[in-house]
Each structure stands twice: as C-alpha cells, then as structure tokens.
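1. give me a model of this one.
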Amino acid sequence: MFYLGIDIGKNNHVASLIDEKGKIAFKAFSFSNTTDGAESLISKLNKFTSSISDIEIGMEATGHYWLSIYSFLVEKGFVIHVVNPIQTDGWRKGLEIRKRKTDIIDSVLIAELIRYGDFLETSLADEKTMSLRNLSRFRNYLISSIGDLKRKTICVLDQVFPEYQSVFSNIFGQTSKEILLNFSTPDDFDHISSNQLNDVLSKITLKKFATNKINQLSAISKHSFGVSFCLDSFTLQLKLLIEQINFIENQVKDIETQINALLDEINSPITTIPGIGNVSAATILGEIGDISRFSNPSKLVAYAGIDASVSQSGEYQSTNNKMSKRGSPYLRKALFSAALVASNSDPVFKAFYQKKRSEGKHHLTAIGAVSRKLCYTIHAVLKNNCAYEVRLPKTD
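-> This is a model prediction of the structure:
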C-alpha cells in the first residue's frame, strides 16, 4: 500500500509517496496545476504501482486551489482524503517541526498523516449542495456590489441635485431609476418636452405616480443648491451607475432562479422553519453541507460562530462573554437574518425573544440567543428530514 501526500499551491503542487512502512518512494515531485501536470503525476505513480487501489491520497483543503486536482483524481478513481490544514498543523507541532515549513516537509507530513489514519476527514458536500454554496456566496458578493454602487450614486446625486431625495422615499425604486436615466440634473427638469415625458412614462408601470414625481422635481429644481459645473461628467456617472445597478440586479434574479430550481430538486424541509426563505435556505444548506458532520446542535452553533467565547484566567472566569465569530460568516449572517424574522412571526421564537428581553438582554443579544435556538431547530429538522412544527411550551 502506498500513501501520497500533496501539498497544494496556486500554480504548482508538490507530491511525496511513502509505503505502508513509512519508507519514502519519492518526495518533492513538483507538477503544475494543469492537465499536463496532473498526467505527469499519474505517470510518476505508475512506476510504483499500476493499481489505483494500492494508493491512498491526502491533500489539504487550501483555498480553492485543491479543487482541480481533486476533481481530476476522483475521475481517475483514486481514494482521496481531504483534511483540514488545522489538523496538519497540529501533526507538525507534535513532530516538533517548527519554522521549517517547506513543500517537501508538508507533502511527506500529509502522506504520514494518511498512513497513520489519525485524522478527521473534511466532509465534502454533494454537487447540488456545493452549487448552492457557490451561488449564495456569489449572490452575497453581488448584493454587496449593489450597495457600493448605491452609495456612490447618492454621493453624486448629493452634489448635482441634493433635493432629489426629498421627493422619493426610495430613490432606487423602478420609477426613480428610470427618471434618473433620463433626467439627472436640475436643468434637465426645467424644460421637459411632452415627447421626453411620454418616452420616459412608456417604460414605467406607475405612470400617474411618475408624472406627479416629475412635476415635483420640476418645481424644486428651480431652487436647487446643486453644483453648476462639470454637469456633463456628473450626468454620465449617474447614468452609468444606474445602468450597473440594473444590470447586477438582473444577475441577482438569475441566480435566485437557479437557487430556487436547486432547492426544488433537493426538496429540503428547512424552508418550513420560520424566517428561512429560499435565499437563506440556500446559504444555510450550502455552508452546513452534510448535517451528519455535526453530531449535536452545539457543534453547529460553534461552526456558525455564534457560541460564546470564554474569557478565563486562573480562578477568574468572565460572566459577560462575547460571541466567538469563529465560524462561517455567511452562515452566521443568514441565521441572524432568519432569527430577526422568526422572533416576530413565530410564537415559539417570539416568546423566547421576549423572555430574553424581559431578562434585560439587549435586542442584538436576544437575537443572538434566537439564532442559537434556530440552530437547534435546523439540526433537528435536517437530521430527521421532517418539517418544522410549532410546539409551544406546556403551561400549568
């Protein structure tokens, strides 16, 4: 039996092979993160054994760089163990290998770790769950990008037409955005022709509402305190910013359509839990992966980073511990968002939230407690694959 350790890099990987007695067959074989590079590794292995059942492979889950070689080797039929870098760090310290981190040492170290079998394998999600994680994370990135663009739009609008925001409660609504695409400065509203007005209204659903807003903008534009220079450059910025916002918002809709389709295929009962819609469900399922990774709900709480960090020194132990925030930030954000809704809409979570508030807890602290309770519910629903049921506590 042979054990292959692969130290993952961005452009190149390094592999070392040992036998079942720990004797090194080869070490520090460098190959590129390409198809040709992966094929060269196979050729190297064939010199020692032609049977893939005689080789077990180990690699660290380093960023996203391991996915290509992992996918290649899985298709070839190899047995692959993906380990968390934290485990190899612990193994390295146990062997007293310090301040000598090299590709050679690490690849041999991983091979030894696999040979001894003293490791916990990273549980990889199935393809649909991984797709949910990819889509939900990318959606999060797009939403963040829209936020940046909106802040920039407000900054430009404050300079050219500061009174504009007094007319709309939401300047990024469909009507407002369409108006801004056509009229950006106070001067634009001074002399609007009927043809211009009709052209704009033809693209807006709420035509009467839009007409009233344009009339209001025309009235206040006469006394605007906006800048009167460089208007062409400001106008172009506003137009392009609004177009970018529209474009990315359409991308978000496309992602949500695919998320909904995947959730229909998975058919998880998680969406029966209060506060968890399709977007939150995609994030939670994608970040959790296989629920069997968590033997009890408290481990899921810790993975989300919503457990309390312990501050202790000697005989002193703090009673005012903060949230650890060690886990997945995407999962934590989704849980808090769901907890906010659940604490208002579900009788069980609402009562629990109010209980925490009555104990003098701050609103955010109470929501944190609800999110932890939500973890327990999620664990039970996914573990038993059953829908959520409202179960009010018994009263005497």
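2. could you use CA atoms for every contact and neighbour count after this?
-> Noted.
3. what are the buried residues along stretch 51-58?
-> Neighbour counts over stretch 51-58 (16 or more other C-alpha atoms under 10 Å) mark Ile55, Glu56, Ile57, Gly58 as buried.
4. quick one: the helices in the stretch 151-300 of the chain, in order.
-> Taking DSSP state H, counting those that start in this stretch as the test, the helices found in the stretch 151-300 of the chain are 174-182, 186-190, 194-201, 207-221, 231-266, 278-288, 297-304.
5. and the ones you listed, which is most packed in?
-> Taking mean count of other C-alpha atoms under 10 Å as the contact definition, the stretch among the helices of the stretch 151-300 of the chain with the greatest mean neighbour count is helix 278-288, which reaches a mean of 24.
6. from the contact counts, what lies against that helix?
-> helix 127-160, helix 231-266, helix 329-345 (3 or more C-alpha pairs under 8 Å, 6 or more residues apart in numbering; DSSP states H and E).
7. now the angle between helix 329-345 and it, please.
-> With axes from the mean of the first three to the mean of the last three C-alpha atoms, to 10 degrees as the criterion, the two stretches helix 278-288 and helix 329-345 enclose an angle of 140 degrees.
8. who's in contact with helix 278-288?
-> The contact list for helix 278-288 (C-alpha atoms under 8 Å, 6 or more residues apart in numbering) reads 125, 129-134, 136-137, 256, 259-260, 263, 270-271, 328, 330-331, 334-335, 337-338.
9. one more, so I can put them side by side:
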Amino acid sequence: MSTQITAVPKLFIGIDIHKRSWKVHCATDLCSGRTFSMPPDPNNLLNYVERHYSGFEVATAYEAGCCGYRAHRCFESYGWRSLVVNPADIFSRSKERHMKTDRIDAQLISRELKDGRLEGIRVPDPCREQLRSLFRRRNDLVKDMRQIKSYIKMQLIYYGIRVPGAYDNDHWSHGFCAWLDNLSFDYDTGDEVLRSRMCSFRFIDQEFRDVSTQLRRYTKQYYKGDNMLLRSIPGIGPIVASGILSELGDLRRFNNIKQLAGYVGLAPGIYQSSDSLRHTGVSIRAHRLIRSYFIEASWQAIRADPVMQAYYRKHRGKNTKKVIVKVARKLLSRTLAVMKTEVPYEIGVV
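-> Next up, the predicted model:
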C-alpha cells in the first residue's frame, strides 16, 4: 500500500540580525536543522530556502532592533509568515542567558517559534514609521538644546558672571540672547568659545522649530481625522497628538484601557510572594517617551478641564507625583474612548 504525504512540511527560521551578517538557524517540524551565517540580504535567504526547502511552509522571526522592518516586509512578500519580536519576550534558560552568542540567539528564536511561544510586535506601515522617525528627531533636538544651554550656563558660572534676574529662568528670550552676544571676556578666546556655543544654540533652535513645523504639517496631512479627535482633548496639543499617532499607532487596536495602559507603562507594578503583596509603582516595562508626554499633558489637562481638576483635587494631600500618574492614566483612558467612539471630547463631560 502506498502512502501519501497530506501535511505540508514546515520550516522555522530564527535569525539574529546584525549590520554586517545574519546568523540563521533553520529547523523543520521533524528535525532541529542547522545554523549558518549569511550576508544581510533577504534575497540570499530566499534563494537558500528555495534550493534546500522547496515546498515547505516557512515561518521566520527575528528581534526588533536597529535594522528595522525591511527584512520583515521582504519575508511577507515571499509569502512567508514573519514575526518581529520584542527581545524581552523571548524565553531563555539560565544557561542561555549566561552563555550568549549569535548562534545561541538564532537557535533560541527558532525553537520558540517552532513551539508557538512567540508573539510579534505591531509593525507600523511605512508612512507611520517615517512620521515616527521625524517625531524622534524632534526629541533628539530637545536633548541637544538642553545640552547646549547647559554648556553656556556652565561657562558663565565658571567665570563668575551673574545672569540678570529678568533673564534667570528656563525661557531664553531674544533679550537674553542679545545680552549673551554683547557679553565680553578678558581675552578673545573666551569670547570665541561663547560665540561658537551661541552659533550652535541658534542652529539647533532653528532646526527644532523647522522639524516641529514639519511634524505638525505631516500629521495634519496624513492623519487629519485622528489628529482632530486627539486635539479635542484638553492637555493634548499638536506635538503630543503627533507622538500618539506615530508611536502608538491606531489606538483602536487595543481592546481596553488595561491593554493600552500596560503598553504605555501607566499600569501598576505588583510583586507577590505567598501572603506578601506590595505595589512597586508604575510598571518598569513601558513606552517611556509616550509615558512622559502623557504625564506632561496631564499638568495642562488639570488647568484646562474642570473634570480633571476635580479629580486631581480629590487626591489632594497625597504624593504629587503619584497623583499626576493617576491623572495621566485617566487622560489615557479618555484618549482611548475618544478614538474608539470617534466623537470629539467636550470639556466638562465626564
């Protein structure tokens, strides 16, 4: 009696991706396979699979990192199932954690993929991904601006120069910049250092303004409807709205506030051992950038919205930092509700 193969053979590929090379481990549903290195090109892997595993159902996985999603999109265009996974979500034994190599990483990803224990992250579409890059560029400029301001102030403190009281604040007005331009040191070298730093300050300041303008413009152009919904919420301005749309994607994919709060990092951390139970503050696992933006937006919300202000006052007397996190969680819940119902928020409505 002849036998026929009715099940499609499966191939599970774990990849440890780096700039110069990939470490690849191929395992089938019947054997553990082999590990090898290859140039960082998806087409090379396609040729290898077609040559050695023709007719197999292919699934691939690799860790999210600096190499982005190009490989993922190429694998999907080949008709393969592809996952980009959070490195923290990949289970590893103690030995694998203390003996880390590219080969072990590739084998580990392939094993977890084969066992069905991997869950991929949300891969943004190219438009949203590149808007996110612009948003992150703006945050890089914020850091650069903070740094150059610190350098200039340190130079003044080092030489014992006191800043006039009208200018001694975080806001650098045109008057303060003019005062710095007219400042004179005993030697030309001191003047040259300050002049060079002021040139850097003005360049970063102009670049920051240009990028912020482009960020607002592109958000209105590509996500006009969602942007208007978010802008209706007190505390959420154009930059925060751009960050939500670029970093979090479409909020409608979250089933409830618990999922969204866990993703952003506004969920409580809990540690329990036997009868001992304690809260460890907000979760360590978080989207730190967006969490910080929501906390900053909460300070604006309690000034502009009576409902938020009443919620803040209800917790008066407690730790201010903990209270503002509660407000941020409420603001996040409101944001999700507005996006799901697609009804703009009205001030004063609970």
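10. what's the TM-score for these two chains?
-> Overlay of the two chains. TM-score (TM-score structural alignment, normalised by the length of structure 2): 0.85; 336 aligned residues with a C-alpha RMSD of 2.8 Å.
11. do you know which of the helices and strands packed on helix 278-288 of structure 1 lies nearest Ala387 of structure 1?
-> helix 231-266 (14.0 Å; C-alpha to C-alpha).
12. what angle do helix 174-182 and that closest one make with each other?
-> Taking the same axes, to 10 degrees, one finds helix 231-266 of structure 1 and helix 174-182 inclined to each other by 140 degrees.
13. just how off-centre is helix 231-266 of structure 1 within its chain?
-> Computed by C-alpha atoms, centre = their mean, to the nearest Å, the separation of helix 231-266 of structure 1 from the middle of its chain amounts to 18 Å.
14. inside strands: which ones of the buried residues of stretch 51-58 of structure 1?
-> Among those, the residues falling in strands (DSSP state E) are Ile55, Glu56, Ile57, Gly58.
15. could I get those as a markdown table with distance to Phe48 of structure 1?
-> A markdown table is the format used below for those (distance: C-alpha to C-alpha, whole Å):
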| residue | distance to Phe48 of structure 1 |
| --- | --- |
| Ile55 | 10 |
| Glu56 | 13 |
| Ile57 | 14 |
| Gly58 | 17 |
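16. Tyr388 of structure 1 maps to what in structure 2?
-> Under the alignment (TM-score structural alignment), Tyr388 of structure 1 maps onto Tyr345 of structure 2.
17. please tell me how far that match sits from Thr335 of structure 2.
-> Relative to Thr335 of structure 2, Tyr345 of structure 2 is positioned 9 Å away (C-alpha to C-alpha, to the nearest Å).
18. shared neighbours of the two, which are they?
-> The contact lists of Tyr345 of structure 2 and Thr335 share Ile233, where a contact means C-alpha under 8 Å, 6+ apart.
19. neighbour count: those two, which is higher?
-> Just comparing Tyr345 of structure 2 and Thr335: by other C-alpha atoms under 10 Å the higher neighbour count belongs to Thr335, 22 against 19.
20. that one: which element?
-> Thr335 of structure 2 is part of helix 320-341 when elements are defined by DSSP states H and E.
21. ok so, going back, now the contacts of helix 278-288 of structure 1: which count as buried?
-> Neighbour counting over those (16+ other C-alpha under 10 Å) leaves 125, 129-134, 136-137, 256, 259-260, 263, 270-271, 328, 330-331, 334-335, 337-338 as the buried ones.
22. which stretches of the stretch 1-150 of structure 1 form strands?
-> Taking DSSP state E, counting those that start in this stretch as the test, the strands found in the stretch 1-150 of structure 1 are 2-7, 12-19, 24-32, 55-60, 79-83.
23. nearest to Lys350 of structure 1, of these?
-> Ranking the strands of the stretch 1-150 of structure 1 by their distance to Lys350 of structure 1 (criterion: C-alpha to C-alpha) puts strand 79-83 first, at 40.3 Å.
24. buried set for that closest one?
-> If you call a residue buried by 16+ other C-alpha under 10 Å, then strand 79-83 of structure 1 has these buried ones: Ile80, His81, Val82, Val83.
25. what's the answer for stretch 152-171 of structure 1, then?
-> Along stretch 152-171 of structure 1, the positions that meet the burial threshold by neighbour count (16+ other C-alpha under 10 Å) are Thr153, Ile154, Val156, Leu157, Asp158, Gln159, Val160, Phe161, Pro162, Glu163, Tyr164, Ile171.
26. so which of those is the closest to Ser30 of structure 1?
-> When the buried residues of stretch 152-171 of structure 1 are compared for distance to Ser30 of structure 1 (C-alpha to C-alpha), Thr153 wins out at 49.4 Å.
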